[in-house]
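1. predicted model follows, preceded by the sequence.
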Amino acid sequence: MTATIPELTARSYLPRRPGFGGLIKRILPQTLFGRSLLIIVTPVILLQVVATWIFYDRHWDTMTNRLAYAVGGEIGMVIEQLERDVTMADRTETLSMAARTMDLIITFEPEAILPPQRRELTSLLERTLGMALDERVHKPFLIDTRVASNWIEIRVQMADGVLSVMSPERRLFSSTTYIFLLWMVGAAMVLFAIAIIFMRNQIRPIRRLAAAADAFGKGRDVTRFKMEGATEVRQAAAAFLVMRERIQRQISQRTEMLAGVSHDLRTPLTRMKIQLELFGDCQEVEDLKVDVIDMEQMIEGYLAFARGEGAEAPVPTDLNRLINEAVSSARRDGAIVDLHLEGELSLPLRPNSVKRCLANLIGNARRYADHVWVQAGRRDDAIEITVDDDGPGIPASSHEDVFRPFFRLEGSRNRSTGGVGLGLTIARDVIRSHGGDITLGDSPRGGLRAVVRLPV
């Protein structure tokens, strides 16, 4: 049976189990620096692993076999010569000649017998030497690598005694192995250091670009930013600068347009008010006067909105001072406001705009409530300001709608008690220009809670 389109759509949103690709993503570094370094380091490590494996497989085994078989052949030759010697003087001369020419310490123990059980050969060197002795000597033997430091003892059972051979370790394996390993590790460390320094220099312009974009998103000045780094990074930086200029130009044009329109409308409104005063008193004239007053309030709202996006530059500001001033102003107007500040709060802000935003939020709360609570403090990587009231609140379905320009709630927040519907719009616009946001919710005090978050 063929599945319908809604069924296929629903299946596409079902949670999927993390596969092999998801596991790799969790293991891999999350930063560009880490991933770039991994791209550089991984081939070097693989190359060294392959080279080391080939070295051990070819050089180490080959050289160890050759050296072990050489020592085994020399021991076999000494044993054959000792078996040909008739007198003890001949044997002594053979052992002396072997010591002089073979770099071996050889002694003969007459009537000695090796223990019946041979120790198991565990190391690669012991096994290789054992195979060489089996092939070249053809007699029972024991190998002891613990008799002395850097020496190996080989005891061979002969017909009339035991031949003891002390061989230095240098005769049985190549010391170039350690040199090779040290060279590989040292070269890898040098390459890693160069890669880290190089990658840091390449990543630094990207981090500066990210910091500049973050600062611009928070409404802060980015005058010292300059293009640097690789060609692609410079292209991204150039695109950022162009985008910044376009956004600033758009904001400036919007502000100038709103300010110009609002200012130009004041002249005809003034003439209308003068003419209405000359008409005398009647119901129609009073209605027109009310309409003119409403239009003046709207124009003031336009101008306030335009000033909220003005050319005020961000400066290091004591946020506690701004909050105190906004609360003090509300208290002078008769509001009951409780204030609680947690520590010193300072960050780059447009002080006049933020103060206007806080005044709007506190004024909006006191207009519809008897008691207002203001609290501010650091929360993770942001400063959070909460404004609670004990008023009627706002339905959850309208929490976002009230931020729309000129949106007005009916009922308790009616036109006769409120403004023109731009207060919350201006407040959110100011906070978002600083990279933060304002959200509304239900207050534990019973009314509305406004939460302002400003990134540090």
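-> Ah, there it is. Fair warning: this is a prediction, and the values are worked out from it, not measured in the lab.
2. contacts and neighbour counts: CA atoms only from here.
-> OK.
3. now the strand or helix carrying Ile247: how far from the chain's centre is it?
-> Applying DSSP states H and E as the criterion places Ile247 in helix 231-278. Here the centre of helix 231-278 is set off from its chain's centre by 39 Å, with C-alpha atoms, centre = their mean, to the nearest Å.
4. okay, now the one to match up with it:
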Amino acid sequence: MLRWLDSLRVQLVLLVIAALVLAQALSLWLFVDERSLAVRAALGFEAASRAANVARLIEEAPISLQPAILRAANSPLVRFDLSKSPAVDHETHADNGAVEERVRSLLGQSSQREIRVELHEADQGILPMPHMGPEMTQMHQAMMRGKLSAIEMQLSISLTGEQWLNVATRFERPPLQWPWYSFVSFGMTAALILIVACWFLLSRLIRPLLQISQAADRLGRGENVEPLPEMGPSEVRNLTRTYNRMQERLGLFIADRTQLLAALGHDLRSPLTALRIRAEMIDDDETRERVITSVEEMQGMVDETLAFAKGMATAENYEAVDLGAYLACLQSDMLDSFTLEEGEKVTVRIRPQSVRRALRNLIENARRYGETAHVTYHHYAEHAFVAVSDNGPGIPETDLEKVFAPFFRLERSRSRETGGTGLGLSIARTIARAHGGDVSLSNRPAAGLMATMKLPIE
């Protein structure tokens, strides 16, 4: 399926065109069928009128003039013949009664004169005309050369003197005709409807939907989005109003949780400081060292929590940056450097300081637990990928997701000594997901771990 067919605008335009074509085809079919019936009726009544006039003339004229009358009445499409027996050997059916009534009314007789009529589909062969000359026969063949099916009518009228006037005629179904101005009219109608429909869809339906889609994507990246104007049909206005309410509630929810987290971390500092002072007064050296170590670890967690809450609360603006130059700048700023493999040019839309913190966490983890850090980047589809690789022992497959939990540390598998607070990976993933991306871990085939950050392309 082509991607452009997924567009609502394209689908509605195609639907309008299909409906117009179907309506025109149906109207044309009905018009041709009605026209065909009208032409058949007209030709049938014309043949019946000629037959009645010829029958009256033969009965009133001398016998010697009858052959001349028949020759004069014959035509390429109608043949008259006198015979002792009728050409129609059965009574008139009910559906042919109109022709019989037409003949009777023209003859003006109320007697029981027998009139037989037969109508049927004719073969494509030529109606035999033994009394026509070569020129008339050639003309008849030229008129009947088409492949259209024909209707053949045979009429037998009883005359005085035990004679029958047999009439045979054939007329074609009328061909399909659609003059050029009908195409012009159809094209102008379709163009006018499509212009009006496209304007309506663009201004009243599709534009508000596109605005909602773009705003939702920006909101998912953590950007500050202004409330959308309510425009379009009532259903679209209700959708916009609902989206604005959702955006407001999400903003209040995140602000309350961030403020609570920051307040909790700040309030813990005072009792931890008091606890540290009391620990210094412990006489037993071993106990004092253990307590101080625990307090320092808790203090580090509180500092990380406050930094995390501060990062979430900071309203940093999004910027479009060149990913290669951005990583090169990060490489020059970090004390514990890393190797950077230059890749293809790609521009990402990020909060520079937040992403810098996330990448620093990934790189510092790689150097702490894997001794080295090698950074590569590339892009695929609508996302850019930054991979941080190390040469450490890796992580068991079952724990690749657990390490993203806050304050979770997996010392036995990666670390030769205790380090970190267990918030680095959690913060990195939170920042990436706030941008509409993610962070994932995977073990390298040879050795070491690879942390991959996905970021949306501008």
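-> Arrived safely, thanks for sending. Model, not experiment: these values are computed from the prediction.
5. TM-score of the superposed pair?
-> Once superposed, chain against chain, the TM-score is 0.69 (TM-score structural alignment, normalised by the length of the first structure); 372 aligned residues with a C-alpha RMSD of 4.2 Å.
6. circling back to that earlier point, can you state the direction angle for the helix or strand following the helix holding Ile247 of the first structure and helix 231-278?
-> Later in the chain than helix 231-278 of the first structure, the nearest helix or strand by DSSP H and E is helix 283-308. Orientation of helix 283-308 of the first structure against helix 231-278 (axes from the mean of the first three to the mean of the last three C-alpha atoms, to 10 degrees) gives an angle of 160 degrees.
7. what's in contact with the next helix or strand after helix 283-308 of the first structure?
-> Next along the chain after helix 283-308 of the first structure, taking DSSP H and E as the criterion, comes strand 315-318. For strand 315-318 of the first structure, contacts defined as C-alpha atoms under 8 Å, 6 or more residues apart in numbering pick out 344-351.
8. try stretch 211-229 of the second structure
-> 240, 243-244, 247, 317-318, 433-436.
9. save those as a markdown table, and put in distance to Arg278 of the second structure and neighbour count too.
-> Shown next, in a markdown table, are those (distance: C-alpha to C-alpha, whole Å; neighbours: other C-alpha atoms under 10 Å):
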| residue | distance to Arg278 of the second structure | neighbour count |
| --- | --- | --- |
| Thr240 | 58 | 22 |
| Tyr243 | 53 | 17 |
| Asn244 | 52 | 20 |
| Gln247 | 47 | 19 |
| Asn317 | 44 | 13 |
| Tyr318 | 46 | 17 |
| Arg433 | 42 | 18 |
| Ala434 | 41 | 21 |
| His435 | 44 | 25 |
| Gly436 | 46 | 19 |
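10. export these as JSON lines, with columns for distance to Thr273 of the second structure.
-> Listed next are the contacts of stretch 211-229 of the second structure as JSON lines, based on distance: C-alpha to C-alpha, whole Å:
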{"residue": "Thr240", "distance to Thr273 of the second structure": "50"}
{"residue": "Tyr243", "distance to Thr273 of the second structure": "46"}
{"residue": "Asn244", "distance to Thr273 of the second structure": "44"}
{"residue": "Gln247", "distance to Thr273 of the second structure": "40"}
{"residue": "Asn317", "distance to Thr273 of the second structure": "36"}
{"residue": "Tyr318", "distance to Thr273 of the second structure": "38"}
{"residue": "Arg433", "distance to Thr273 of the second structure": "34"}
{"residue": "Ala434", "distance to Thr273 of the second structure": "33"}
{"residue": "His435", "distance to Thr273 of the second structure": "36"}
{"residue": "Gly436", "distance to Thr273 of the second structure": "39"}
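11. now, the contacts of strand 315-318 of the first structure that are in helices?
-> Of the contacts of strand 315-318 of the first structure, the ones assigned to helices by DSSP state H are Pro351.
12. and the contacts of strand 315-318 of the first structure, which are buried?
-> Buried subset of the contacts of strand 315-318 of the first structure (neighbour count, 16 or more other C-alpha atoms under 10 Å): 345, 348-351.
13. tell me which of the residues you listed is nearest to Asp338 of the first structure?
-> Nearest to Asp338 of the first structure out of those is Leu345 (C-alpha to C-alpha; 18.0 Å).
14. let me see the contact set for that closest one.
-> By C-alpha under 8 Å, 6+ apart, the neighbours of Leu345 of the first structure are 318-320, 377-378, 383.
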